[in-house]
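S.K.: sequence and predicted structure, then a few things I'm wondering about:
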Amino acid sequence: MARVNCPECESKAVITSRETQSSHAAHLYCVCTNTKKCGASFRMTLGFDHYINPPLMTTAQMAKQLLKNLPREQQLELLDL
């Protein structure tokens, strides 16, 4: 689970609402829990960057496409047929 820290005092912050911008990005509205010394409210942006390990379906689709582009002999060799 992600943790949000206040950019001013580095204390823990609470996400009070989320505004979806797209399927891969959102604005998070946050409030610092250090109310005695900070108490800032702020907006952070949460966004998808890239896969470290792509989903299995995507991996299978990539393998299928690569295999399809090889000559028949190489396809059979890779599949041990």
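M.R.: Sure thing, it's come through.
S.K.: contacts, neighbours, all on C-alpha from now
M.R.: Will do.
S.K.: so which residue is dead centre in the chain?
M.R.: residue 48 (3.5 Å; CA atoms, centre = their mean).
S.K.: and here's the other structure:
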Amino acid sequence: MRIDCPYCLKKARITSRNYLNEEKTVSELYCECTDRDCQARFVFSLSLKHHINPPAPITQELIQNLINRMSQEELGELQKKIASSAYSREAIKKPPKRV
């Protein structure tokens, strides 16, 4: 990750980090400008905003839990959908067209 000095816009260096929560998703980054003429020191806030795609093990666990809770009838319906052309591998390989 690159941090730029907010004053001179030159490259800055992260000198330390202070985590603000147990999950380590929010932190303060203590920084200093690398430009000798500026030498500014400042603190940036860094936080996890949201997940775009959760880690694979979490996704797999979620899917397994959903499948385990399905009735035999629901599992049969799911298998039919997977086997149908709308859910075939060809359909999955081709990404939908964006408008």
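M.R.: Happy to help now that I have it. Owing to the predicted nature of the structure, the values given are computational and were not obtained by experimental measurement.
S.K.: now the TM-score, please.
M.R.: The TM-score (TM-score structural alignment, normalised by the length of the first structure) is 0.77; 78 aligned residues with a CA RMSD of 1.9 Å.
S.K.: in space, what's closest to the residue nearest to the centre of the first structure - neighbours in sequence excluded?
M.R.: residue 24 (5.2 Å; CA to CA, 6 or more residues apart in numbering).
S.K.: run a quick neighbour tally on that neighbour.
M.R.: Neighbour count for residue 24 of the first structure, taken as other CA atoms under 10 Å: 10.
S.K.: how about residue 31 of the first structure?
M.R.: There are 21 residues near residue 31 of the first structure, going by other CA under 10 Å.
S.K.: cool, residue 19 of the second structure as well?
M.R.: Neighbours of residue 19 of the second structure (other CA under 10 Å): 14.
S.K.: same thing with the one 10 residues further on?
M.R.: As a burial measure, the neighbour count of residue 29 of the second structure was computed by other CA under 10 Å and equals 19.
S.K.: what does residue 7 of the first structure give?
M.R.: 14.
S.K.: next: residue 17 of the first structure.
M.R.: Counted with other CA under 10 Å, residue 17 of the first structure comes out at 12.
S.K.: secondary structure element for it?
M.R.: strand 13-22 (DSSP states H and E).
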